[in-house]
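> Test case, fold it:
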Amino acid sequence: MVEQLHRTGGVMFRGSGSATPQRSISNTELGQRVETSDDWIRSRTGIAARRVIGADESLGELSGLAAERALAMAGWSADSLDLILLATSTPDDLFGSAPRLQARIGAVNAAAFDLTAACSGFLFAVVTAAQYLRSGAMQRILVVGADQLSRWVDWDDRRSCVLFGDAAGAVVMEASDEQDDLQGFLLRSDGGRGAVLQLPQSSERAPLVGDASHQRGGFEPIQMNGQEVYKFAVREVPAILEALLQKTETQADSLDWLLLHQANQRILDAVAERFSIPNEKVLSNLAHYGNTSAATIPLMLDEAVRDGRIEPGHRIASSGFGAGLSWGAALLRWSGPA
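Okay, the predicted model is just below:
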């Protein structure tokens, strides 16, 4: 388990942004493609609709919009950034999409790289960013969580296609000697269970020369054992959150918000019940967007900041979990613009 062992400097969350595709596909519409229904999907997942990137949109465009909105909230210019971390498992370019994002928003002074941890990616990226800021190596960092899972869904598999959607969300963070908005974290991975949720390479091979062959590039559709993923989440997420609350000497009733990866409403409800957190403190927009992987947490965060639910000084317990398998928890404080 990776955890925060000591503090040097602190970090502050200064702005958030998000972007979603224009096209929303309802459960009823999806029922025209596969044998399913609105009642079947809602009762098992809490999802009513999902957004899918259209022919005139791209993941890069959504990432850029989310980034620009986060910068605008903070009142920062893009050229003041030192680093861009793009958490994604579905890049536009397998060599890395973060440099293209850097160019798109004009962050000419920033280094940029991708980070892949599937649905845990955003939280892992925030923790990574904090280390650069705390060390004094950097002053301002943009973290984006963005995924286009519609590329890799088997749209004829009614068990999995109903779950996923596309989106991007972002935060901007800066170093601080005054306070620390990342008040604690724990990160975990277990590759031994990774086969229950994966997006594996295609095994197709083609002749090369003589008796040699080469593997063709490409990936299979998302493969998921839904029952095992659900059991993993309802067991591990409460456990890591409880460990984090104990480590930071935080009482659950002192939290302002619970912000979990938006995968299944039943998971959100089970975790909230475990800590006796009332429903009105559980942030959820799952019904409108489905599971957008690395984008779910920053998308929900941005919505709640912009509609006034999350205010400066609010404390948030967050957890990301998913493929890898990977999962983590963080205790956050929202500062907002200076």
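> For the rest of this, base every contact and every neighbour count on C-alpha atoms.
Fine.
> Burial check on Thr90, number of neighbours?
By the criterion of other C-alpha atoms under 10 Å, Thr90 has 21 neighbours.
> now swap in Gly46 and tell me
Residues near Gly46, counting by other C-alpha under 10 Å, number 22.
> which residue sits closest to it, ignoring its sequence neighbours?
Gln265 (5.1 Å; C-alpha to C-alpha, 6 or more residues apart in numbering).
> hang on, isn't Ala74 packed against Gly17?
No: counting by C-alpha atoms under 8 Å, Ala74 stays clear of Gly17, with 9.9 Å between them.
> still on that earlier bit, I'd assumed Ser43 was in contact with the residue nearest to Gly46.
No: using C-alpha under 8 Å, Gln265 is not in contact with Ser43, being 9.3 Å away.
> Looking at those two now, which is surrounded by more residues?
Between Gln265 and Ser43, Gln265 has the larger neighbour count (other C-alpha under 10 Å), namely 19 against 12.
> which residues does the more buried one contact?
45-47, 284, 286 (C-alpha atoms under 8 Å, 6 or more residues apart in numbering).
> ok, which pair from those is furthest apart?
With distances taken as C-alpha to C-alpha, the most widely separated pair in the contacts of Gln265 is Thr45 and Ser284, at 12.2 Å.
> residue contacts, the residue positioned nearest the centre of the chain?
For the chain, the residue nearest the mean C-alpha position is Ala294 (2.3 Å; C-alpha atoms, centre = their mean). Shown in contact with Ala294 (C-alpha under 8 Å, 6+ apart): 87-89, 118-122, 145-147, 168.
> Go through the residues you listed and say which is closest to Val52.
For the contacts of Ala294, the nearest to Val52 is Asp147 (10.6 Å; C-alpha to C-alpha).
> So that closest one, which state does it fall into?
Per DSSP: H, G, I helix; E, B strand; the rest coil, the secondary structure class of Asp147 is strand.
> let's see this one next to it:
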Amino acid sequence: MTKAAVISGIGSSVPASVVTNDMLAERLDTTDDWIRRLTGIQTRHWIEPGQATSDLAVEAGSRAIESAGGEPPQAVVLATITPDRPCPATAPEVASRLGLEGVAAFDVAAVCSGFVYGLATGTGLIAAGIAERVLVIGADTISTILDPTDRSTGVIFGDGAGAVMLRAGEADEPGALQALDLGSDGTGTDLITVPAGGSRQRSTKSVPPTTDTYLKMAGREVFRESVRRMVESCEAVLERTGWDAADVDRLVPHQANLRIMNSVADRLGMPRDRAVVDLDRVGNTSAASIPLALARAAAEGTVESGHRLLLTAFGGGLTWGSATLTWPDIKPV
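Next comes the predicted model:
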């Protein structure tokens, strides 16, 4: 019988360094009030020189394993677009530093949708009988690819990592992922992109302008696409689960900005206060945003055992995805 993937533990990590809106306003010709009104963000965390994505992933992963009772996973799936280096993948190093000898470990690159893609991947590993337990981590250090002069991206992103442990279980138990929906549209590749550094640019042997090594985002188009795609994905996964929007206790969206999150809730016909909000303190943390939001909400009691959750994300690629589950009786460490 095919086993379900059940969330059994959760952990998170953010860098110690806090970056306030006022700190950014000094060099980006903006104000705390403008940033709050545009994004809903008050602070974010950025890594210090010498730190890397793996450092945050290891800490979040270790906490998720401890939260799940300490049993080690047989696979590690790391969702990130800011690996420690272009080659090799960062997940094997994370697994090694966690003391997981010989386990399957690999990266998933789906930008801000990465964690949902990681959940789907972990579900597949369990369903195929490859692993009984899978550690799924979303970790990004977007501060390392930000243009220090670009106000449109410089105020939005933060660094962080969140992780969950999946174990094989039954479909009707709390924590079991009920349904998943994934999608992509490669015609929107240039809407969220780092133009330089890949094979297309490198094959020309040209030296790219410095600005092409940083993240670029077409804000208005991304806003429009993200709301549409997340709403459509949510509707698809709710139908597969057999839920109506009114059945959902908490919407846990990718923490892009508050206006996008509110628009998704409005389009789904949900009260805005059902959406879990974490970006006010950590900003948009890309693949880490959903597990970070879950960890904070579980710690503070905003998400409780028995709550029916709808997770949804949108990212570069373009990619999107959603998932449903009933929250189990677990707490972050």
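> Drop the TM-score for these two in here.
After superposition, the two chains reach a TM-score of 0.92 (TM-score structural alignment, normalised by the length of the second structure), with 324 aligned residues with a C-alpha RMSD of 2.1 Å.
> Need the counterpart of Leu24 of the second structure in the first structure.
Taking TM-score structural alignment, Leu24 of the second structure has Leu30 as its aligned residue in the first structure.
> Its match: neighbour count?
19.
> Run through the residues that contact Asp147 of the first structure.
Contacts for Asp147 of the first structure (C-alpha under 8 Å, 6+ apart) come out as 59, 88-91, 166-168, 292-295.
> Thought Leu191 was touching Glu221 of the second structure, still the case?
Yes: Glu221 of the second structure is within contact range of Leu191, at 7.2 Å (criterion: C-alpha under 8 Å).
> Looking at these two, which is more packed in?
With neighbours defined as other C-alpha under 10 Å, Glu221 of the second structure and Leu191 compare such that Leu191 has more, 19 against 12.
> Hmm, the more buried one is touching Gly316, no?
Yes: counting by C-alpha under 8 Å, Leu191 of the second structure does reach Gly316; the two are 7.1 Å apart.
> longest helix in the first structure, by residue count?
With secondary structure taken from DSSP state H, the first structure has its longest helix at helix 226-247.
> Can you tell me what sits against it?
By C-alpha under 8 Å, 6+ apart, helix 226-247 of the first structure touches 159-160, 184-186, 196-197, 251-252, 267, 270-271, 274, 317, 319, 321-322, 327-331.
> start and end residues in the second structure for that helix, please.
Using TM-score structural alignment, the residues of the second structure aligned to helix 226-247 of the first structure are 219-240.
> what do you get for stretch 300-316 of the first structure?
The aligned range for stretch 300-316 of the first structure is 293-309, by TM-score structural alignment.
> what residue of the second structure takes the place of Pro91 of the first structure?
Pro91 of the first structure maps onto Pro83 in the second structure, by TM-score structural alignment.
> how far away is that match from Pro253 of the second structure?
Distance, Pro83 of the second structure to Pro253 of the second structure, using C-alpha to C-alpha, to the nearest Å: 23 Å.
> just Thr31 of the second structure next, same as before
26 Å.
> what's the answer for Leu166 of the second structure, then?
In terms of C-alpha to C-alpha, Leu166 of the second structure sits 20 Å off from Pro253 of the second structure.
> swap in Arg200 of the second structure?
Taking C-alpha to C-alpha, one finds Arg200 of the second structure at 33 Å from Pro253 of the second structure.
> More neighbours: which of those two?
Neighbours were counted for Arg200 of the second structure and for Pro253 using other C-alpha under 10 Å; Pro253 has more, 28 against 10.
> now stretch 262-281 of the second structure: which residue numbers in the first structure?
Counting by TM-score structural alignment, stretch 262-281 of the second structure sits on residues 269-288 of the first structure.
> Of all the residues in that stretch, which ones are buried?
Buried residues in stretch 269-288 of the first structure, counted by 16 or more other C-alpha atoms under 10 Å: 270-272, 277, 282-288.
> Which residues does it contact?
Stretch 269-288 of the first structure is contacted from outside by 46-50, 234, 237-238, 252-253, 256-260, 262-265, 268, 300, 304, using C-alpha under 8 Å, 6+ apart.
> In helices only, show me the residues you listed.
234, 237-238, 265, 268, 300, 304.
> Make sure Ala179 of the second structure is indeed in a strand.
Yes: according to three-state DSSP, Ala179 of the second structure belongs to a strand.
> Can you tell me what it aligns to in the first structure?
Ala179 of the second structure maps onto Gly184 in the first structure, by TM-score structural alignment.
> wait, what's in contact with its match?
3-4, 244, 248, 330-332 are the contacts of Gly184 of the first structure under C-alpha under 8 Å, 6+ apart.
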